[in-house]
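S.K.: 3D model of this:
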Amino acid sequence: MRRSITAAVTALAATAAFTLSAGPALASPPTPPSASTAATELAGLTVKTEGSTTGYSRDKFPHWITQSGSCDTREEVLKRDGTGVKVDSSCQPTAGSWYSVYDKTTFTDSSDVDIDHIVPLAEAWKSGASGWTQAKRQEFANNLTISQLIAVSASSNRSKGDRDPSEWQPTNTAVHCIYARYWIWVKYTYNLSLQSAEKTALQQMLGTC
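M.R.: Down below sits the predicted model:
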């Protein structure tokens, strides 16, 4: 995995809280590189025509795997990104609330919350992951050390689908800066390519930082 070790070690300094002017302080994915570093990383990514989804299946990105004890990746993100989260012996949330930064909505039922892959699995497949081993795709789909996973409303996650930032951006414009930084960090860590329109959209989002 290109450049991943240094980036991941830097990121592990904290799973930081950040405050939005339009929402509460909340837990979040590991803090991504700064906007200036993100711009440098973005400039280093390969721009080319996107590949196809031929051969793609979510089953080729095994998730959610066990992370610790009885907790799988989804449950770990629910614990991390929620407030006052309590879980039972099987790591299922029994209490807590989750604030979705994409659309500024709050939920108290974890079934209303999806775990979004910042860079969708199909997008990764079209950007280079089709040539990876299944073990590497599993790592990508469950990576908690970078900003690849975030708890958001099910409706916003399904609205996003597999689209990149040239096609979809959070309706909450206050998070466009950090969303772009999240996206770039993931693509840079895994040396994934991007389309010209995608790069332009990310540059525009970084301009809001």
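
S.K.: rest of the way, CA atoms for contacts and neighbours
M.R.: Noted.

S.K.: which residues does residue 133 contact?
M.R.: For residue 133, the contact set (C-alpha atoms under 8 Å, 6 or more residues apart in numbering) is empty.

S.K.: can you give me the helices for the protein?
M.R.: According to DSSP state H, the chain carries its helices in the segments 4-11, 35-44, 73-81, 121-127, 134-141, 154-160, 176-189, 196-206.

S.K.: what's the closest of those to residue 50?
M.R.: Closest of the helices of the chain to residue 50 is helix 121-127, at 5.8 Å (criterion: C-alpha to C-alpha).

S.K.: quick check: the residue lying farthest from the centre of the chain vs residue 15, distance?
M.R.: Among residues of the chain, the one most distant from the C-alpha centroid is residue 89; the distance is 27.0 Å, by C-alpha atoms, centre = their mean. Counting by C-alpha to C-alpha, to the nearest Å, the separation of residue 89 from residue 15 is 24 Å.

S.K.: contact partners of stretch 37-54?
M.R.: 122, 125-128, 181, 184-185, 187-188, 191-196, 199, 203, 206.

S.K.: which of these are buried?
M.R.: Buried members of the contacts of stretch 37-54, scored by 16 or more other C-alpha atoms under 10 Å, are 122, 125-128, 181, 184-185, 187-188, 191-195, 199, 203, 206.

S.K.: got JSON lines for the helices of the chain, with distance to residue 67 too?
M.R.: Shown next, in JSON lines, are the helices of the chain (distance: least, C-alpha to C-alpha, whole Å):
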{"stretch": "helix 4-11", "distance to residue 67": "17"}
{"stretch": "helix 35-44", "distance to residue 67": "28"}
{"stretch": "helix 73-81", "distance to residue 67": "6"}
{"stretch": "helix 121-127", "distance to residue 67": "19"}
{"stretch": "helix 134-141", "distance to residue 67": "11"}
{"stretch": "helix 154-160", "distance to residue 67": "22"}
{"stretch": "helix 176-189", "distance to residue 67": "20"}
{"stretch": "helix 196-206", "distance to residue 67": "31"}
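
S.K.: compare with the first, here's sequence two:
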Amino acid sequence: MAAAFTAVLALGVTGCVPVDEPDTPPSAAGNVDQQLGELTVAAAGSMKGYSRTRFPHWRDTGKNCDVRDTVLQRDGEGIKLSGCNVVGGRWESAYDGLALTDPADVDIDHMVPLANAWRSGADEWDDSKRGDFANDLTRPQLIAVSLRSNRAKGDQDPSQWKPANRSYWCQYAADWVTVKHYWRLTVTSAEKAALTDMLEGCTWANKP
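M.R.: The predicted model follows:
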């Protein structure tokens, strides 16, 4: 799979709006251990009032294309386009190592699930801010993975679900922390303990 923060392949494609990506993944650029320590620990909130429609996605990124197409292009190789809709390519799902060639088998996962965000403070946002969160291409919030792994994850946090691919745990935990820290979302005590455990031994995560 192409690096998660490789420049978007939509550059130069007619009808698609280029999306600038940082040269270095935010999770590797900052002090993840420090960010984890700064997260507010709180009990999970209520699901009252939750609906995926309260997190409007996917936003348009050009004529007949959207954020999903952008992530498919960014995370895939050998991308085939119809206009700027992704109709073919190859993706390696970081969660379970599956190689995928049909876009229909690829889900765009929200690293921090929408329902989890709702229980962590997003219930107090307006729909515009929730839309910004659901379409966030700057933080490591969106990743192309297998449909199967995304459905297995659901809205669970790292204390409840971890990728089958253990070699991805360091990156997964760091990305989760990066997203929650930026959006000022809370974590449960069990969630923080699981993140701490996953980051143990990830020496790059603790470098200033």
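
S.K.: the residue in the first structure that residue 49 of the second structure lines up against - how many residues pack around it?
M.R.: Aligned against the first structure by TM-score structural alignment, residue 49 of the second structure finds its counterpart in residue 55. Number of residues near residue 55 of the first structure (other C-alpha atoms under 10 Å) recorded here: 8.

S.K.: now residue 78 of the second structure
M.R.: Neighbours around residue 78 of the second structure, by other C-alpha under 10 Å: 11.

S.K.: that one -> the first structure?
M.R.: Per TM-score structural alignment, residue 78 of the second structure is aligned with residue 84.

S.K.: what residues are up against that match?
M.R.: The neighbours of residue 84 of the first structure, taking C-alpha under 8 Å, 6+ apart as the test, are 95, 96, 97.

S.K.: which ones among the residues you listed map onto strands?
M.R.: With strands taken from DSSP state E, the overlap with the contacts of residue 84 of the first structure comprises 95, 96, 97.

S.K.: can I get the residues you listed in JSON lines with neighbour count and distance to residue 110 of the first structure?
M.R.: Shown next, in JSON lines, are those (neighbours: other C-alpha atoms under 10 Å; distance: C-alpha to C-alpha, whole Å):
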{"residue": "95", "neighbour count": "15", "distance to residue 110 of the first structure": "9"}
{"residue": "96", "neighbour count": "17", "distance to residue 110 of the first structure": "8"}
{"residue": "97", "neighbour count": "20", "distance to residue 110 of the first structure": "8"}
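
S.K.: from the residues you listed, which single one is nearest residue 31 of the first structure?
M.R.: residue 97 (21.2 Å).

S.K.: quick check: closest non-adjacent residue to residue 141 of the second structure.
M.R.: Excluding the flanking residues, the one nearest residue 141 of the second structure by C-alpha to C-alpha, 6 or more residues apart in numbering is residue 111, at 4.8 Å.

S.K.: how many other residues sit next to that neighbour?
M.R.: Neighbour tally, residue 111 of the second structure, other C-alpha under 10 Å: 23.

S.K.: do the same with the one 3 residues further on
M.R.: Here the neighbour count serves as a burial measure; for residue 114 of the second structure (other C-alpha under 10 Å) it reads 22.

S.K.: check residue 182 of the second structure too.
M.R.: When counting by other C-alpha under 10 Å, one arrives at 11 neighbours for residue 182 of the second structure.

S.K.: what's it aligned with over in the first structure?
M.R.: Alignment note (TM-score structural alignment): residue 182 of the second structure maps to residue 189 of the first structure.

S.K.: ends of stretch 105-118 of the first structure, how far apart?
M.R.: 18 Å.

S.K.: list the buried ones in it?
M.R.: Using 16+ other C-alpha under 10 Å as the test for burial, stretch 105-118 of the first structure gives 106, 107, 108, 110, 113, 114, 115, 116, 117, 118.

S.K.: enumerate every residue touching the residue nearest to residue 92 of the first structure when sequence neighbours are not counted.
M.R.: Take residue 92 of the first structure and drop its neighbours on the chain: the residue closest to it by C-alpha to C-alpha, 6+ apart is residue 75, 6.8 Å away. Under the criterion of C-alpha under 8 Å, 6+ apart, the contact list for residue 75 of the first structure reads 91, 92, 93.

S.K.: neighbour count added to those, as CSV?
M.R.: CSV is the format used below for these (neighbours: other C-alpha atoms under 10 Å):
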residue, neighbour count
91, 18
92, 19
93, 20
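
S.K.: endpoints of stretch 167-182 of the first structure, how far apart?
M.R.: Terminal residues of stretch 167-182 of the first structure are spaced 16 Å apart (C-alpha to C-alpha).

S.K.: sorry, back to before: how near is the match of residue 49 of the second structure to residue 72 of the first structure?
M.R.: In terms of C-alpha to C-alpha, residue 55 of the first structure sits 27 Å off from residue 72 of the first structure.

S.K.: got it, and residue 189 of the first structure?
M.R.: 23 Å.

S.K.: equivalent analysis for residue 51 of the first structure, please.
M.R.: As judged by C-alpha to C-alpha, residue 51 of the first structure and residue 72 of the first structure stand 31 Å apart.
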